[in-house]
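Asker: Task: produce atomic coordinates for the following.
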Amino acid sequence: MTPFVIAIILSAAMLHAVWNAIVKTAVDRTTTLGLVALGHVIPGAVMVAVLPLPELQSLWYVALSTVVHFGYFYMLGRAYQHGDLSVVYPIARGIVPALVGLWAMIFVGEVLPLQAWLGIGLIGLGIQLSSWKALRSGVGRTALWYALGTGVCISIYSLVDGVGVRLSGNTLSYWAWGAFLHLFVTIFVFWRKRDALPTVPMRVWALGIAGGLVSMCAYGLVLFAKNFAPLGAVSALRETSVIFAALIGFVFLKEGNWKRRLGAAVLMAGGVALIGTAV
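Answerer: Coordinates of the predicted model:
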């Protein structure tokens, strides 16, 4: 994997951490997730209007990804209702790299070398270490199942979009349609929260939509990288967003233990190095 592709994926991970920090600081996370989805829809609609359609065979993947993203937002919202973000997030993201690597091997025929799997393992350990104190306190069964469901959804749409973008013939068009179809998530959340929406402060609207713009940019970078690197490796590097989120929490939100977070960062850096030199 070239340094350029690694830099693209790590930039996406950092952006992903930023929008998750926005959700974390929100009072009503369900409404904020709806606003994040809206932040995809607005630029997506503009891009869809001016860009050509992607190849028709890829549109099935856009549709399937939209359905899975709907499940992802639902699972994530429910997980946050039953458990703290500091517990839910590392469980959900921690299982993704291994699952994507497995799905890619079964359905796409991408077999990662042992060194890359060791890198995935180090990143997974780093994810858990970054939130070890919260995880030690325990997690309720309901929150655990929703967190695991969230991770499974992430792994499925990661595979679907990885295949779809390669078939699309135009990464920008595929990205635009995927963003625009977050419309269904927005409609669902806004319908559920229709009584509360009029009282939502403009600052929350602005932060939520800004988070969506950041999220969209992050995923666009990941889609671009999937054209040039194995899906399991891309997913593993993207999950370093957890340590970026942990560092944001430590520096700006005054959370956590810096020694534990530094240790997690070292593990993840080792994982990135192993993956980067293996594929």
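
Asker: okay, CA-based contacts and neighbour counts for the rest of this
Answerer: OK.

Asker: Buried residues, the helix or strand that contains Val88. List them.
Answerer: Element membership for Val88 (DSSP states H and E) is helix 85-94. Neighbour counts using 16 or more other CA atoms under 10 Å place 85-94 of helix 85-94 among the buried residues.

Asker: Gly124: how many residues sit nearby?
Answerer: If you count neighbours by other CA atoms under 10 Å, Gly124 ends up with 27.

Asker: was I right about it contacting Ile91?
Answerer: No: using CA atoms under 8 Å, Gly124 makes no contact with Ile91, being 9.6 Å away.

Asker: what's the nearest residue to Ala269 if we skip its chain neighbours?
Answerer: Leaving out its chain neighbours, the residue that sits closest to Ala269 by CA to CA, 6 or more residues apart in numbering is Ile123, at 7.9 Å.

Asker: ok, that neighbour touching Gly263?
Answerer: No: Ile123 is beyond contact range of Gly263, at 11.4 Å (criterion: CA under 8 Å).

Asker: Neighbour count: those two, which is higher?
Answerer: The neighbour comparison of Ile123 against Gly263 (other CA under 10 Å) goes to Ile123, with 31 against 14.

Asker: and the residue nearest to Ala269, what does it touch?
Answerer: Ile123 makes contact with 236-237, 239-240, 267-272 under the criterion CA atoms under 8 Å, 6 or more residues apart in numbering.

Asker: and with 10 Å instead?
Answerer: With contact set as CA atoms under 10 Å, 6 or more residues apart in numbering, Ile123 has these partners: 94, 97, 117, 129, 236-240, 242-243, 264-272, 275.

Asker: Tell me which entries of those residues lie within helices.
Answerer: 94, 97, 117, 129, 236-238, 242-243, 264-272, 275 (DSSP state H).

Asker: Please pick the buried ones from the residues you listed.
Answerer: Neighbour-count burial (16+ other CA under 10 Å) is assigned, among these, to 94, 97, 117, 129, 236-238, 242-243, 264-272, 275.

Asker: quick one on the thing from earlier: counting by contacts, list what the helix holding Val88 packs against.
Answerer: When contacts are defined as 3 or more CA pairs under 10 Å, 6 or more residues apart in numbering; DSSP states H and E, helix 85-94 packs onto helix 3-24, helix 56-82, helix 114-130, helix 132-136, helix 141-168, helix 231-238, helix 241-252.

Asker: Here is the second sequence; please produce its structure so I can put it next to the first one:
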Amino acid sequence: MFSYVGGFVLLAALLHATWNAMLHGNADRFLSMTWMSICIGVVSLAALPFLPMPHAGAWPCIVASGLVHIAYNMALVRAYRSGDLGETYLIARGSSPMLVALGAALFAREHPGVLQIAGIVLVSSGIISLALQRGNVSRKGAWAAFVTGATIAIYTVIDGIGVRASGDAMAYTAWMFAFYLLMPLLFIAMRGAHALRAPLPVVVQNAAGGLVSIAAYGIVIWAMQYGAMGAVSALRETSVVFAALIGRMFLNEQLSARRLVSCCVIAMGAICIGA
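Answerer: Next up, the predicted model:
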């Protein structure tokens, strides 16, 4: 995994932490997620004429993943209402790699080696320990974060299967992301069209977050053509190390020695995955 593919997944991890920090840093996360989704959907639609059609076998996965991503967006917004980036992001991301590995074993007959399994466990354990060190994770916040993690695992397994059947990773990604245009419809149904108004700087910032999100997860979808889903997922979740640093540098969140130890555990897991 520590080939050029692994390097790109680590880049995706940094990008993923960046757009999550951008979302968390905004007061109205539902509005921010909606504007991010508009950008993602519009860019994806604009790319479709220049891409081949995915193979027929990929379409059930494209539709299913697109809908699960909408559920994920809503779960993420709800989770961020219940805690800071260092709690909700960590629980959500930490709970997903082992679920992805289990789903991949059940539905894609993937069986990672002993070192990869150890790496997945280390990454997940290190991530969860980061969140639990604070000792103030509410039951409501933890539940919302775990639901978010479950949606991450579901769409990751779906996309891992779908991209391998699609014949073209970019085409698969663009069609799946086109479903993000359902987010503004959902927002309008819940709040009304007038609530979609936002100052231009806010729209620009969220549009930038949407572009970063496309790049981050597009790399992951591409990588799942070449690596086991659980391993790719766990390596991507090293994004929590970047998130911890971003939270410390820009969101005034604490980064203690114990949290640094947990980050080292996550790094050890990444090394096992790449061995």
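
Asker: returning to that earlier point: just curious, which of the buried residues of helix 85-94 of structure 1 is nearest to Gly138 of structure 1?
Answerer: Closest approach between those and Gly138 of structure 1, by CA to CA: Val87, at 8.3 Å.

Asker: quick one: the closest one from Gly101 of structure 1, how far?
Answerer: 23 Å (CA to CA, to the nearest Å).

Asker: repeat for Leu183 of structure 1
Answerer: Note on Leu183 of structure 1: its distance to Gly101 of structure 1, by CA to CA, is 29 Å.

Asker: what do you get for Ile243 of structure 1?
Answerer: For Ile243 of structure 1, the distance to Gly101 of structure 1 equals 20 Å [CA to CA].

Asker: One more: Pro201 of structure 1?
Answerer: Per CA to CA, Pro201 of structure 1 is found 42 Å from Gly101 of structure 1.

Asker: between the two, which one's more packed in?
Answerer: More crowded of Pro201 of structure 1 and Gly101, by other CA under 10 Å: Gly101, with 26 against 9.

Asker: Excluding sequence neighbours, find me the nearest residue to the aligned partner of the more buried one in structure 2.
Answerer: The equivalent of Gly101 of structure 1 in structure 2 is Ala101 (alignment by TM-score structural alignment). Nearest residue to Ala101 of structure 2, sequence neighbours excluded (CA to CA, 6+ apart): Gly230, at 4.1 Å.

Asker: what's around that neighbour, how many residues?
Answerer: Gly230 of structure 2 has 32 neighbours, counted by other CA under 10 Å.

Asker: what does it align to in structure 1?
Answerer: Using TM-score structural alignment, the partner of Gly230 of structure 2 in structure 1 is Gly232.

Asker: my read: its match touches Val96, true?
Answerer: Yes: applying CA atoms under 10 Å, one finds Gly232 of structure 1 in contact with Val96, separated by 8.9 Å.

Asker: Quick check: neighbours shared by those two?
Answerer: With CA under 10 Å, 6+ apart as the test, Gly232 of structure 1 and Val96 both reach 102, 120, 155, 158, 238.

Asker: is it possible to export these to JSON lines including distance to Arg29 of structure 1?
Answerer: Listed next are the shared contacts of Gly232 and Val96 of structure 1 as JSON lines, based on distance: CA to CA, whole Å:
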{"residue": "Leu102", "distance to Arg29 of structure 1": "31"}
{"residue": "Ile120", "distance to Arg29 of structure 1": "30"}
{"residue": "Ser155", "distance to Arg29 of structure 1": "22"}
{"residue": "Ser158", "distance to Arg29 of structure 1": "23"}
{"residue": "Arg238", "distance to Arg29 of structure 1": "23"}
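
Asker: Tell me the one of these nearest Ser137 of structure 1?
Answerer: So of the shared contacts of Gly232 and Val96 of structure 1, ranked by how close each gets to Ser137 of structure 1 (CA to CA), first place is Ile120, at 25.3 Å.

Asker: what's that closest one in contact with, if anything?
Answerer: Listed by CA under 10 Å, 6+ apart, the contact set of Ile120 of structure 1 reads 94, 96-98, 101, 114, 126, 232-233, 235-237, 239, 268, 270-272, 274-275.

Asker: separation between it and Gly44 of structure 1?
Answerer: Distance of Ile120 of structure 1 to Gly44 of structure 1, given as CA to CA: 32 Å.

Asker: Over to Leu125 of structure 1?
Answerer: Leu125 of structure 1 sits 35 Å away from Gly44 of structure 1, going by CA to CA.

Asker: Between the two, which is the more surrounded one?
Answerer: More crowded of Leu125 of structure 1 and Gly44, by other CA under 10 Å: Gly44, with 23 against 17.

Asker: Tell me which helix or strand the more buried one sits in.
Answerer: According to DSSP H and E, Gly44 of structure 1 maps onto helix 29-50.

Asker: ok, and for that helix, which residues are buried?
Answerer: 29-45, 47-48.

Asker: Over to stretch 2-16 of structure 1?
Answerer: Within stretch 2-16 of structure 1, the residues that count as buried by 16+ other CA under 10 Å are 5-6, 8-16.

Asker: Could you verify my assumption that Leu23 of structure 2 touches Asn206?
Answerer: Yes: with contacts counted by CA under 10 Å, Leu23 of structure 2 reaches Asn206, the gap being 7.6 Å.

Asker: Residues that sit against both of the two, list them.
Answerer: In contact with both Leu23 of structure 2 and Asn206: 31-33, 36, using CA under 10 Å, 6+ apart.

Asker: Can you lay out the residues you listed as TSV showing distance to Val147 of structure 2?
Answerer: What follows is the shared contacts of Leu23 and Asn206 of structure 2, written out as TSV (distance: CA to CA, whole Å):
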residue	distance to Val147 of structure 2
Leu31	21
Ser32	20
Met33	18
Met36	21
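
Asker: quick one: which of these is nearest to Ala142 of structure 2?
Answerer: Using CA to CA, Met33 is the member of the shared contacts of Leu23 and Asn206 of structure 2 that lies nearest Ala142 of structure 2, at 20.7 Å.

Asker: Can you tell me how far the closest one is from Ala47 of structure 2?
Answerer: With CA to CA as the criterion, Met33 of structure 2 and Ala47 of structure 2 are 21 Å apart.

Asker: now Ala12 of structure 2
Answerer: 20 Å.

Asker: which one in structure 2 is aligned with Phe188 of structure 1?
Answerer: That one, Phe188 of structure 1, aligns with Leu186 by TM-score structural alignment.

Asker: Can you tell me the SS state at that match?
Answerer: Classification of Leu186 of structure 2 by DSSP: H, G, I helix; E, B strand; the rest coil places it in helix.

Asker: so it touches Leu31, yeah?
Answerer: No: Leu186 of structure 2 is beyond contact range of Leu31, at 11.0 Å (criterion: CA under 10 Å).

Asker: No further queries at this time; thank you.
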